[in-house]
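K.L.:
Build me a model:
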Amino acid sequence: MKRILQMSGVFLLIFFFAIWIWLSPMSGNFLNYLIWKATTSTQTVSGDIENHGAHIRYVAYGRGEPILLLHGGLSNKLSWFSQIPWLVKLGKQVVLIDTRGHGESTPGHSALSYQVFAEDTLLVLDRLGIQRTDIVGWSDGGIIALLLGLESPQRVGKIIAISANFHPSGVIQAADNTQVDAISPPQHKIIDWLRGWWSGAGENHPALEAEIKALWRVAPQLKHADLRAITAPTLVIAGENDIIDLPHSGELAQMLASAKIEIVLGAGHAAPVTHPRQINQLIASFLDLNQ
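P.N.:
Reported below is the predicted structural model:
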């Protein structure tokens, strides 16, 4: 019996080690974030603002010039775990927001829209006393960044839009393409739990997912004239295997008043998590950060 238990322990270690290697560099970066979070003595400011019945949670780490990180739909501010410690160590004030309905933010009574997301974001910046900031937005966060660049240009320095579309036609793959029906009930429950954890919505994830996917079908609706009116220097980043059509990303960069595009080879829609080294290098180069 003792030998069986020993062998079981060895197999478990091998299994978890294999998972660790398979998830690398994500696993190492997430561990680094957890260690940093537990040991950091950097200044932290957190709180929430209320808008349209929602409490929007925010946190700011560090001192220095601000940089705003906006996460994608059906994720939360923790999705920037590969960027947060790095940017704080570079002397930035890293501002993170949970989009309404995501993470620690409540949905409120207003229908989800990019305009409302942008309004929430400005109210957080007002609360923190930030008049102007560079913005790194991923997916939905990139759309919010572009909208802020259009409607509140005085508040925006540079924009980095990662895997962002300016029209629903730019999405070439359904976001819900997992064959859930083919998954056995225990696996289905695990996947449901993971989705709820990643969005931060928990048991409210199905309702959030339905509303967000309804939004994706009709928005954003930025026209070429809107894009040309965005004067903030912008870096458009797309993954080689992104669910955002590469010609669409190229069109976005071409139509913006001052923009360039970078393609991350081998990456999909989750490049900040799966290809953090390349993403961080692009961020540092575009924002002139001393590494």
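K.L.:
Only C-alpha atoms from now on, for both contacts and neighbour counts.
P.N.:
Noted.
K.L.:
pretty sure residue 159 contacts residue 135?
P.N.:
Yes. The pair residue 159 / residue 135 is scored as a contact, 5.0 Å apart, by C-alpha atoms under 8 Å.
K.L.:
shared neighbours, those two?
P.N.:
With contacts taken as C-alpha atoms under 8 Å, 6 or more residues apart in numbering, the residues that reach both residue 159 and residue 135 are residue 145.
K.L.:
Run through who's touching the helix or strand encompassing residue 123.
P.N.:
Secondary structure from DSSP states H and E places residue 123 in helix 114-128. For helix 114-128, contacts defined as C-alpha under 8 Å, 6+ apart pick out 48-49, 51, 56, 58, 97, 99-100, 110, 131, 143-145, 147-148, 219-220.
K.L.:
Name the next helix or strand downstream of it, please.
P.N.:
Next along from helix 114-128, by DSSP H and E: strand 133-138.
K.L.:
Sequence B follows; please return its structure for comparison with A:
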Amino acid sequence: MLVQRMWLALSLVLLATVAGCGSSDDDGPPNADPGAATAKYASVNGMQMYYEERGQGAPLVVLNGGLCTIASCVGPLLPTWAKTRRVIAVEQQGHGHTNDIDRPLTYDHMAEDVVVLLERLGIAKADFFGYSDGGIVALRLGIRHPNLIRRMVTLSAYHDSRGLEPGLIEQMEQLTPEAVPPSMKEDYAKVAPDPSKWPVLVEKVKRLGIDFQGFPDAEVRTIPVPVLIVMGDHDIMTTQYGEELSRLLPNAQLVVLPGADHFSIATHAETILSKSTAFLDAP
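P.N.:
Predicted coordinates:
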């Protein structure tokens, strides 16, 4: 089944990521390394939202994928960007260090949480990189708060479930905490305020994917900022959908990574960094 293959791939990706990341950011204070993280919290809509800052320069906001911590899903990309940018990586509601609250997990809620965080930080405009669910949040921000965004990169993200591989939503109905790779649960348990909430997070992420009705094409067409769409040729979306989304957006480019699936951050990190950085650095 497609979902089973996805989780198996993710398990291997997480093991590779942990092996490449070295010691945890929680092991001690940041040092002179510009890629070292400073861990911080902000009071956002009734929760203590965790984020990490690295480097200096123009702000780049990095949004995590579903069930991810910063380290487990986007960690390999951040030190390189931090050499020239102020990188702000976020863990959304119930993810990683950020506590859960009594509300559903929705893209609208997560987008507005990011808006509040940036207000707290005094950031009026930034570049965005969103992976998977984080990419969908970035698209929502592009619709509702385009003035916050200079340029946007989405990796393995979609605006409507019609772009997903056939049968994926039906298979998501079968997702249980036991079906998620143990390494993912272990990463969560290391940093979560209450590790016993893992089944709650899995259920909320499951409902997020199943209940998402999509953003209307008419709204997506209003996103005025330059967008780089990155996806694998064996992603959870079809390449045909990627082409359609790139035509739907007024100012978009599409990069399809050959031999890549939904977890290309681990397998194609250098290519993602190269393509994303060139796009973000363009005048």
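K.L.:
what TM-score comes out when they're superposed?
P.N.:
Once the chains are laid over each other, their TM-score by TM-score structural alignment, normalised by the length of structure 2 reads 0.81; 261 aligned residues with a C-alpha RMSD of 3.1 Å.
K.L.:
before we move on, back to that, could you identify the buried members of the contacts of helix 114-128 of structure 1?
P.N.:
48-49, 51, 56, 58, 97, 99-100, 143-145, 147-148, 219-220 (16 or more other C-alpha atoms under 10 Å).
K.L.:
And the strands in structure 1, which stretches?
P.N.:
For structure 1, the strands defined by DSSP state E occupy 44-51, 54-61, 66-70, 93-97, 133-138, 156-162, 234-239, 259-264.
K.L.:
Centre of the chain to the last one, how far?
P.N.:
Meaning strand 259-264 of structure 1. The chain centre lies 18 Å from the centre of strand 259-264 of structure 1; the measure is C-alpha atoms, centre = their mean, to the nearest Å.
K.L.:
if we can go back for a sec, who wins for proximity to residue 225 of structure 1 among the strands of structure 1?
P.N.:
Closest approach to residue 225 of structure 1 among those (C-alpha to C-alpha): strand 259-264, 14.8 Å.
K.L.:
and the angle for that closest one with strand 156-162?
P.N.:
Interaxial angle, strand 259-264 of structure 1 versus strand 156-162 (axes from the mean of the first three to the mean of the last three C-alpha atoms, to 10 degrees): 30 degrees.
K.L.:
what range in structure 2 matches strand 259-264 of structure 1?
P.N.:
Under the alignment (TM-score structural alignment), strand 259-264 of structure 1 falls on residues 252-257 in structure 2.
K.L.:
aligned partner of residue 21 of structure 2 in structure 1?
P.N.:
Counting by TM-score structural alignment, the partner of residue 21 of structure 2 is residue 30.
K.L.:
mind listing what that match touches?
P.N.:
Each residue near residue 30 of structure 1 by C-alpha under 8 Å, 6+ apart is listed here: 81, 82.
K.L.:
Longest helix in structure 2, please.
P.N.:
If you go by DSSP state H, structure 2 has its longest helix at helix 2-21.
K.L.:
gap between that helix and the chain center?
P.N.:
Using C-alpha atoms, centre = their mean, the offset of helix 2-21 of structure 2 from its chain centre is 16 Å.
K.L.:
What of stretch 162-180 of structure 2?
P.N.:
The answer for stretch 162-180 of structure 2 is 18 Å, by C-alpha atoms, centre = their mean.
K.L.:
now swap in stretch 263-282 of structure 2 and tell me
P.N.:
Mean-position distance between stretch 263-282 of structure 2 and its chain equals 14 Å (C-alpha atoms, centre = their mean).
K.L.:
what's the answer for stretch 268-283 of structure 2, then?
P.N.:
Worked out by C-alpha atoms, centre = their mean, stretch 268-283 of structure 2 lies 16 Å from the chain centre.
K.L.:
before we move on, what about stretch 207-225 of structure 2?
P.N.:
16 Å.
K.L.:
Endpoint to endpoint, it covers what distance?
P.N.:
Taking C-alpha to C-alpha, to the nearest Å, the first and last residues of stretch 207-225 of structure 2 lie 30 Å apart.
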